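1. only geometry, no sequence info:
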């Protein structure tokens, strides 16, 4: 019997070419996978640095709506902050999560018995805690380009009553979702 190389003089070359082709295809597959992974990583990086904001809540400023340790997801692109929006901002060198109760030009008034008035209308919402006036004198007019924030746990929170109004440009994001960390 004749061996295969005698029957087909280029069989060895053909086998080597076949192996090289397979190696090249495998290498191309890995390069394509790496390229796709890099594109996905860039998209995620852009999404979470330009579109979304993620942080972990600390403290009880927004109790019971947001609890200590909850993961807060915010949306950065919506800059039209309305009354009752919950936002994350930087104020006085710290991260603050609070509820917008008034915007630029609005008048805020608080009574000693814990009632809150915005533009002369009493704000009676689902807030279970009385609103103590804090350090500011009232009535107070919120400057243009600012919002007045209050935490939901109004008897023990750091908000605009101690920090003053928050400039809109210091708001990092509007809160769109909260993920409870208990039991994770």
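-> Sure, I can see it. Keep in mind that this is a model prediction, so the values were computed, not measured. Numbers count the residues shown, from 1 in each chain.

2. For the rest of this, base every contact and every neighbour count on C-alpha atoms.
-> Noted.

3. centre of the chain versus the longest helix belonging to the chain, how much separation?
-> Secondary structure of the chain per DSSP state H: the longest helix is helix 11-46. When C-alpha coordinates are averaged (C-alpha atoms, centre = their mean, to the nearest Å), helix 11-46 and its chain have centres 36 Å apart.

4. Please list the outside residues in contact with stretch 170-184.
-> Stretch 170-184 is contacted from outside by 52-53, 66-67, 69-79, 81, 85-91, using C-alpha atoms under 8 Å, 6 or more residues apart in numbering.

5. Just give the nearest non-adjacent residue to the residue nearest the centre of the chain, would you?
-> Taking C-alpha atoms, centre = their mean, the centroid of the chain lies closest to residue 53, which sits 2.3 Å from it. Spatial nearest neighbour of residue 53, excluding adjacent residues (C-alpha to C-alpha, 6 or more residues apart in numbering): residue 74 at 4.8 Å.

6. Use this one as the comparison:
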């Protein structure tokens, strides 16, 4: 085998290994997600690119304030991005533009729009209640109900594009009720 053939073979192997590593990382560890709609404005803008990590919820449960990507029950071919508001066993209702969890108000400084009142909803075990930050236009658990934790693809951790939106997405839990 000539030096050229050896070099070519090593490059082919390197490319195949890189492809396999990339595939495994994207399938099981981290993947990009493009924000499509305005339901998370001002936290996320349409066309923002975020990194979604897929490992955390294999070992722990979602926390209030986590921004998650999930498959919605009303449209199983799509992916939505929303904020976790209610946890299993909690009762959520909305009165006068305030979310109440088990009767206690939730502080949400990230909100930028009013929201309609909502009758109490108890979050079942194995589910969470999700809402967009731009409540006046968000299609969320107020419409399709709590989502199964198993439908969550992962937790959004970083806005990486456009570069002027670059920031880490930290969960804001408000005053934990």
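-> Done, it's in. Owing to the predicted nature of the structure, the values given are computational and were not obtained by experimental measurement.

7. Now the TM-score, please.
-> Scored against TM-score structural alignment, normalised by the length of structure 2, the superposed chains reach a TM-score of 0.83; 157 aligned residues with a C-alpha RMSD of 1.6 Å.

8. quick one on the thing from earlier: sticking with the residue nearest to the centre of structure 1, tell me its helix or strand.
-> Element membership for residue 53 of structure 1, per DSSP states H and E: strand 52-56.

9. Contact partners for the closest residue to residue 133 of structure 2 other than its chain neighbours?
-> Leaving aside its sequence neighbours, residue 133 of structure 2 sits nearest to residue 40 (C-alpha to C-alpha, 6+ apart; 4.6 Å). Neighbour list for residue 40 of structure 2: 81, 82, 132, 133, 134, 138 [criterion: C-alpha under 8 Å, 6+ apart].

10. What's residue 40 of structure 2 aligned with over in structure 1?
-> Counting by TM-score structural alignment, residue 40 of structure 2 lines up with residue 62 in structure 1.

11. can I assume that match sits in a helix?
-> No - using DSSP: H, G, I helix; E, B strand; the rest coil, the secondary structure at residue 62 of structure 1 is coil, not a helix.

12. corresponding residue for residue 89 of structure 2 in structure 1?
-> With TM-score structural alignment as the criterion, residue 89 of structure 2 lines up with residue 105 in structure 1.

13. circling back: could you give me the buried positions within the strand holding residue 53 of structure 1?
-> Neighbour-count burial for strand 52-56 of structure 1, counted by 16 or more other C-alpha atoms under 10 Å, picks out 52, 53, 54.

14. quick one: it to helix 11-46, angle?
-> For strand 52-56 of structure 1 against helix 11-46, the angle by axes from the mean of the first three to the mean of the last three C-alpha atoms, to 10 degrees is 70 degrees.

15. so how far is the longest strand seen in structure 2 off the chain centroid?
-> If you go by DSSP state E, structure 2 has its longest strand at strand 152-161. From the chain centre to the centre of strand 152-161 of structure 2 is a distance of 6 Å (C-alpha atoms, centre = their mean).

16. Kindly report the same for stretch 129-143 of structure 2.
-> Worked out by C-alpha atoms, centre = their mean, stretch 129-143 of structure 2 lies 13 Å from the chain centre.

17. got the contact list for it?
-> Outside stretch 129-143 of structure 2, the residues that touch it by C-alpha under 8 Å, 6+ apart are 38-43, 81-87, 110-115, 118, 123, 145-147.

18. Show me what residue 142 of structure 1 lines up with in structure 2.
-> Applying TM-score structural alignment, one finds that residue 142 of structure 1 aligns to residue 123 in structure 2.

19. wait, its match sits on residue 146?
-> Yes - counting by C-alpha atoms under 8 Å, residue 146 is a contact partner of residue 123 of structure 2 at 6.2 Å.

20. Of these two, which one has the most company?
-> Taking other C-alpha atoms under 10 Å, residue 123 of structure 2 and residue 146 do not tie; residue 146 has more neighbours (25 against 20).

21. Which residue in structure 2 aligns with residue 95 of structure 1?
-> When structure 2 is aligned by TM-score structural alignment, residue 95 of structure 1 is paired with residue 79.

22. same question, residue 6 of structure 1
-> By TM-score structural alignment, residue 6 of structure 1 lines up with nothing in structure 2.

23. which outside residues touch the helix or strand residue 6 of structure 1 falls within?
-> Using DSSP H and E, the element containing residue 6 of structure 1 is helix 4-7. Helix 4-7 of structure 1 has contacts (C-alpha under 8 Å, 6+ apart) with 11, 12.

24. One more pass at 6 Å, please.
-> residue 11 (C-alpha atoms under 6 Å, 6 or more residues apart in numbering).

25. so how far is that helix from its chain's centroid?
-> Centroid displacement of helix 4-7 of structure 1 relative to its chain, using C-alpha atoms, centre = their mean, is 69 Å.
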